[in-house]
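[1] Coordinates only, no sequence provided:
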């Protein structure tokens, strides 16, 4: 495994995007455990893109503008929904005491959706990953799976680190009402911005 693959993958994963923003939201909303679960959900959301790449569906998305646009605009719609939900739910960013945590399955499902509806990941597996896989050789599929596993592992570690950092300052930040209101707006604007960027890409 080349150092260039590791460095490029780390740069791609660490660049804030929908998954990072979702993990930060989970961390500030529900604490450390929720941030790790959210990171896991975002990581699992990579699996469909990997499967699409292996089975050739990614090539269809790449060559069919209609198929690509369907996935893209579903992603845009979901990001706009998350922006609306963040603004609507005034309890979303609050320090909770004595309440049941958000169900693990729900946190994971939302994290999976965040990345499943992101066609940029499919393009990553089509355009970037094959550069490090020996074409036409018998070991190309195992090599792709190994590199994909590394990509997923780095995704989980980096996202969980983001979440842990946010959770560490949760009580400080969220005990101030004005800060909570500002955070809701910042996250909502962030989701809208990512949706717009995806729509015009």
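    Sure thing, it's come through. As the structure is a computational prediction, the values presented were derived from the model and not from experiment.
[2] going forward, measure contacts between C-alpha atoms and count neighbours the same way
    Will do.
[3] State the number of residues packed around the spatially closest residue to residue 27 that is not a sequence neighbour.
    Setting aside the residues directly before and after it, residue 27 is nearest to residue 35 in space (Cα to Cα, 6 or more residues apart in numbering), at 4.4 Å. Residue 35 has 30 neighbours, counted by other Cα atoms under 10 Å.
[4] likewise the one 5 residues further on?
    For residue 40, the count of nearby residues is 24 (other Cα under 10 Å).
[5] ok, now residue 42?
    As a burial measure, residue 42 scores 30 neighbours (other Cα under 10 Å).
[6] same question, residue 101
    Neighbour tally, residue 101, other Cα under 10 Å: 13.
[7] I'd like the distance between it and residue 156.
    Going from residue 101 to residue 156 by Cα to Cα, to the nearest Å gives 21 Å.
[8] Could you do residue 3 as well?
    Residue 3 sits 19 Å away from residue 156, going by Cα to Cα.
[9] cool, and residue 97?
    For residue 97, the distance to residue 156 - Cα to Cα - is 27 Å.
[10] here's the one I want to compare it with:
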């Protein structure tokens, strides 16, 4: 129980720290609506479980110790974030719904959430180095790893729903064409900055 309480505290601090996941959920909730934002959040959660599985079955350790594996995943993740960011910067949505200047393009935000997490090696390194600290000696690595990831996912889901709910009172304001374009371009720039940070980052 002491280990779980300590992990909940640490995972909550990690979740509340602004990052790529927060930017993705906020942007999707504001422009695409709460339904798409929930899908993005679910995708992020699946990405967490994928990394949890990698840690539980030893793949996370390979990412943590292999410079080549880390670099390959790092540059793939940076390229993906660049692609997302450039799309938002160069082809921003002009509105929400039929009133928008462009027709609604149904994008798979669930998949984008999954890829955003799965292609970020820092999540894998973090899980590989962080989770074992809270697993009691002699306990099942697989059971405890998935249990701790599930706790992290619950905390992350609560935070995502809070962010999504916070955008609802601003719904009318967020439907303004200039606001939508500004949010798209701002988020695109944020994604490009995250891509550069990831590409030039070290362990």
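    Right, received. Where do you want to start? These figures come from a predicted structure and were not determined experimentally.
[11] Superposed, how do the two chains score by TM?
    Once superposed, the chains reach a TM-score of 0.88 (TM-score structural alignment, normalised by the length of structure 1), with 196 aligned residues with a Cα RMSD of 2.0 Å.
[12] Trace residue 80 of structure 1 over to structure 2, please.
    In structure 2, the residue paired with residue 80 of structure 1 is residue 82, using TM-score structural alignment.
[13] List the residues that contact its match.
    191, 192, 195 (Cα atoms under 8 Å, 6 or more residues apart in numbering).
[14] In three-state terms, label the residue of structure 2 most remote from its centre for me.
    Using Cα atoms, centre = their mean, the residue of structure 2 lying farthest from its centre is residue 138. It sits 31.9 Å away. With DSSP: H, G, I helix; E, B strand; the rest coil as the basis, residue 138 of structure 2 sits in coil.
[15] Pull out the buried positions in the longest helix seen in structure 2.
    If you go by DSSP state H, structure 2 has its longest helix at helix 141-167. Buried positions in helix 141-167 of structure 2, judged by neighbour count with 16 or more other Cα atoms under 10 Å: 141, 144-146, 148-153, 155-157, 159-161, 163-164, 167.
[16] before we move on, what about stretch 56-73 of structure 1?
    In stretch 56-73 of structure 1, the ones that count as buried by 16+ other Cα under 10 Å are 58, 61, 62, 68, 71, 72, 73.
[17] and what of stretch 69-89 of structure 1?
    Buried, per 16+ other Cα under 10 Å, within stretch 69-89 of structure 1: 71-80, 82-84, 86-87.
[18] Save the buried residues of stretch 56-73 of structure 1 as a markdown table, and put in secondary structure too.
    Output for those, formatted as a markdown table (three-state DSSP):
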| residue | secondary structure |
| --- | --- |
| 58 | helix |
| 61 | helix |
| 62 | helix |
| 68 | helix |
| 71 | helix |
| 72 | helix |
| 73 | helix |
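[19] Between these, which sits nearest residue 124 of structure 1?
    residue 58 (9.8 Å; Cα to Cα).
[20] What's that closest one aligned with over in structure 2?
    Counting by TM-score structural alignment, the partner of residue 58 of structure 1 is residue 60.
[21] what helices or strands is the longest helix of structure 2 leaning on?
    Packed against helix 141-167 of structure 2, as judged by 3 or more Cα pairs under 8 Å, 6 or more residues apart in numbering; DSSP states H and E, are the following elements: helix 2-16, helix 20-31, helix 34-56.
[22] hmm, back to that, and the buried residues of stretch 56-73 of structure 1, which two are the farthest apart?
    That would be 58 and 73, which, of the buried residues of stretch 56-73 of structure 1, are the farthest apart (Cα to Cα) at 16.5 Å.
[23] Just to check, residue 36 of structure 2 is in contact with residue 27?
    No. The criterion here is Cα atoms under 8 Å, and residue 36 of structure 2 misses it with residue 27 at 10.2 Å.
[24] what residues are up against residue 25 of structure 1?
    Going by Cα under 8 Å, 6+ apart, residue 25 of structure 1 touches 93, 187.
[25] again, 10 Å this time
    Applying Cα atoms under 10 Å, 6 or more residues apart in numbering to residue 25 of structure 1 gives the contacts 19, 31, 34-35, 38, 86, 92-93, 163, 166-167, 183-184, 187.
[26] In CSV: the residues you listed, plus distance to residue 174 of structure 1.
    CSV is the format used below for those (distance: Cα to Cα, whole Å):
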residue, distance to residue 174 of structure 1
19, 21
31, 11
34, 16
35, 16
38, 19
86, 15
92, 11
93, 7
163, 15
166, 11
167, 10
183, 9
184, 11
187, 14
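[27] which residue lines up with residue 23 of structure 2 in structure 1?
    Counting by TM-score structural alignment, residue 23 of structure 2 lines up with residue 21 in structure 1.
[28] if I look at the equivalent of residue 122 of structure 1 over in structure 2, how far off is residue 41 of structure 2?
    Counting by TM-score structural alignment, residue 122 of structure 1 lines up with residue 124 in structure 2. As defined by Cα to Cα, residue 124 of structure 2 lies at a distance of 18 Å from residue 41 of structure 2.
[29] Ok, residue 75 of structure 2 next?
    Distance of residue 75 of structure 2 to residue 41 of structure 2, given as Cα to Cα: 23 Å.
[30] Would you confirm that residue 96 of structure 1 contacts residue 27?
    No. Taking contacts as Cα atoms under 10 Å, residue 96 of structure 1 lies outside contact range of residue 27: 12.0 Å.
[31] between the two, which one's more packed in?
    Remark: of residue 96 of structure 1 and residue 27, residue 27 carries more neighbours, 29 against 14, as counted by other Cα under 10 Å.
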